[in-house]
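Asks: just the structure for this:
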Amino acid sequence: MPEAPSALDDLLALLDLEPIERDIFRGRSRSALVPRVFGGQVAAQAMVAAGRTVPPERPPSSRLRSSRGVPQPHSLHAYFLVPGDPGAPIVYEVDRIRDGRSFTTRRVVAIQHGRPIFHLSASFQTDEEGLDHQAEMPAAPDPETLPTAEEMLPRHLPEDIARRLVEARAAVDLRYADTPPWGSVGTLREPRSQVWFRTHGKLADDPLLHVVLATYVSDMTLLDSVLLAHGRGGWAIGDVVGASLDHAMWFHRPFRADEWLLYDQESPSAAAGRGLGQARIWTRDGRLAVSVIQEGVVRVPR
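Replies: Next comes the predicted model:
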């Protein structure tokens, strides 16, 4: 397994797109645990593409650095259309929908083999003051008291699957507050899951970079709560077939993805071969940073 700092550098390089023409970018893919591109990667790369076109425009950089005063993301809404091919590059075409005084809107289409595989709408806002309130942060154990992925995964999964999962997530320190679904197969539990996460290493100060990393991580565990309600272990052990369908995020307050964030997730519904997950991401000091909703295919193999 690569060293954690190297893994983070590799992830940042993966997310740092190559400019092809004005508003057209190319991203790499890498092999995944399943024969398709990881949805969090596509969503994160699309946010990079959108952010690169928001004035004053960000120059290409492995750290995605930006100038001060750039409008920052406040929401994204995305649809996963068809599975991506991990063996082929992805082209991202950005449509500059609107450049306003306070809000900037972009639409991004991801294309492989000549057809769209994903599209995203993103809205950016310049900083301003306004009304301010939030819900209370839920209780959760301290992240330092929880086992790391390297410690936990081999307890519940076959060695080869555990090793591949650890390698796939090596850039992120992700710690479950309770047993994950593939560690409690056959046990019906409350459809709720908590995960602490942060990157394995420090990041540059660009707020877009931290939004991009949170977007990447947000697709890793959100549908776990659906599985818990039915005693299913998920795609890691093959007792369900699943894929993300759509994904939405709202960025309420500044945060850093290289500091501990609590991903508090629950599932209010599963029906018709689909499961819904909703979540909030909290900073360690109790600020509500992000709200997330995702629906995905959740089918039982016949």
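Asks: from here on, just use CA atoms for contacts and neighbour counts.
Replies: Fine.
Asks: can you give me the helices for the stretch 51-200 of the chain?
Replies: Here the stretch 51-200 of the chain has its helices, by DSSP state H, counting those that start in this stretch, at 149-156, 159-168.
Asks: alongside the first, I'd like the structure of this one:
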Amino acid sequence: MTEAVTELLAVLDLERLEIDLFRGGNPKTGWKRVFGGQVVAQALVAATRTVPDDRPTHSLHAYFLLPGDPRAPIVYEVERIRDGHSFTTRRVKAIQHGRAIFATTVSYQVVEDGFAHQPPMPAVADPEGLADGRDLARDGRIPAAVAAYFGRPRPILLRPVDLRRYSDGEAREAAFSVWLRAAATLPDDPALHRAVLAYASDMTLLDVSLIPHAKSVFDADVQAASLDHALWFHRPARADDWLLYAQDSPAAGGARGFARGQIFDRAGNLVASVAQEGLIRPRGE
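Replies: Below is the predicted model of the structure:
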């Protein structure tokens, strides 16, 4: 298991302070703020530890309230909203320095059969033929900041399907697809795989809203930050197998970009859907 994955699993293994109170640490990244996907995943872990194992998560809806401080632990306070016959609901508040930095509502459901349909998976190149992080780090056609992002050691491997938006700097359709998976085999705990998938669901998503403007979150003249995050789990999936994250952005305005994502497994099953709005403010305006 890679060091980055070991560190991620440690970050997701929250310390229980009280029955519904947990504390999570931060990885050593050198970043100025906590990665949003980490807070989403840790909050999901906290909520899940108060729910019976036979009720998997089916959705979460969250708001990022303040930037997280990577130098301080995060306390997660779980509120038991509802325990019904089929559904269970939890509300989680993440706290640092006495202030709420994040809040989410998480819903769980007993496993049931019912109607089912889904869209087809986009026809894209397989991940095995795409550049990995080391290749991207050496790619002189893309900006240094982009190469550093994709090339740094991380717990989630990323293989973008098409990097032209970074290499040619042209405005194009607001769509982006990337293959992703954990960088090492994970334990066989379905709840852990959902938490890792929640962690990964915040990667690259907001950036798609800048594609029609020939901009990127890596540009110095763009201020970008996630504002909210919604995630629906449709089917079980292993986060250590390749998953296709197909993203698009139907709208932007008011210094905010709206982005959506569909996550498919290699068999073409839609395993999760994501929606997010984020700040995309031109600096100096």
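Asks: and Q41 of structure 1, that's in a strand?
Replies: No. Counting by DSSP: H, G, I helix; E, B strand; the rest coil, Q41 of structure 1 falls outside a strand, being helix.
Asks: tell me the residue in structure 2 aligned with it.
Replies: Using TM-score structural alignment as the criterion, Q41 of structure 1 maps onto Q38 of structure 2.
Asks: pretty sure its match is touching L197, no?
Replies: No. In this structure Q38 of structure 2 lies outside contact range of L197 using Cα atoms under 8 Å: 10.5 Å.
Asks: distance from the chain centre to stretch 274-282 of structure 2, please.
Replies: Centroid separation for stretch 274-282 of structure 2 versus its chain: 13 Å, with Cα atoms, centre = their mean, to the nearest Å.
Asks: what range does it cover in structure 1?
Replies: Using TM-score structural alignment, stretch 274-282 of structure 2 pairs with 292-300 in structure 1.
Asks: cool, and stretch 120-130 of structure 2?
Replies: Under TM-score structural alignment, the match for stretch 120-130 of structure 2 is residues 136-146.
Asks: stretch 185-200 of structure 2 now?
Replies: The aligned range for stretch 185-200 of structure 2 in structure 1 is 202-217, by TM-score structural alignment.
Asks: among the helices of the stretch 51-200 of structure 1, which is nearest A78 of structure 1?
Replies: Minimum separation from A78 of structure 1 across these (Cα to Cα) falls at helix 159-168, 22.8 Å.
Asks: what about the helices of the stretch 51-200 of structure 1, which gets the closest to F80 of structure 1?
Replies: helix 159-168 (20.6 Å).
Asks: so the closest one versus helix 149-156, what angle?
Replies: In terms of direction (axes from the mean of the first three to the mean of the last three Cα atoms, to 10 degrees), helix 159-168 of structure 1 departs from helix 149-156 by 160 degrees.
Asks: now do helix 159-168 of structure 1: distance to the chain's middle.
Replies: Offset of helix 159-168 of structure 1 from its chain centre (Cα atoms, centre = their mean): 19 Å.
Asks: same question for it: list its buried residues.
Replies: By neighbour count with 16 or more other Cα atoms under 10 Å, helix 159-168 of structure 1 contains the buried residues 161-163, 165-168.
Asks: likewise stretch 215-234 of structure 2?
Replies: By 16+ other Cα under 10 Å, the buried positions in stretch 215-234 of structure 2 come out as 215-218, 222-234.
Asks: again, but for stretch 151-159 of structure 2
Replies: In stretch 151-159 of structure 2, counting by 16+ other Cα under 10 Å, buried: 151, 153-159.
Asks: ok, the residue mapped onto R256 of structure 1 from structure 2 - contacts?
Replies: Matched by TM-score structural alignment, R256 of structure 1 corresponds to R238 in structure 2. By Cα atoms under 8 Å, 6 or more residues apart in numbering, R238 of structure 2 lies in contact with 190, 193.
Asks: go again using 6 Å as the cut-off
Replies: H193 (Cα atoms under 6 Å, 6 or more residues apart in numbering).
Asks: now do the SS call for it.
Replies: The three-state assignment at R238 of structure 2 reads coil, by three-state DSSP.
Asks: what about it, distance to F264 of structure 2?
Replies: Note on R238 of structure 2: its distance to F264 of structure 2, by Cα to Cα, to the nearest Å, is 11 Å.
Asks: cool, T48 of structure 2 as well?
Replies: When T48 of structure 2 is compared with F264 of structure 2 (using Cα to Cα), they lie 23 Å apart.
Asks: what's the answer for M1 of structure 2, then?
Replies: In this view, M1 of structure 2 and F264 of structure 2 are 24 Å apart by Cα to Cα.
Asks: what of D207 of structure 2?
Replies: 20 Å.
Asks: nice, that's everything, thank you.
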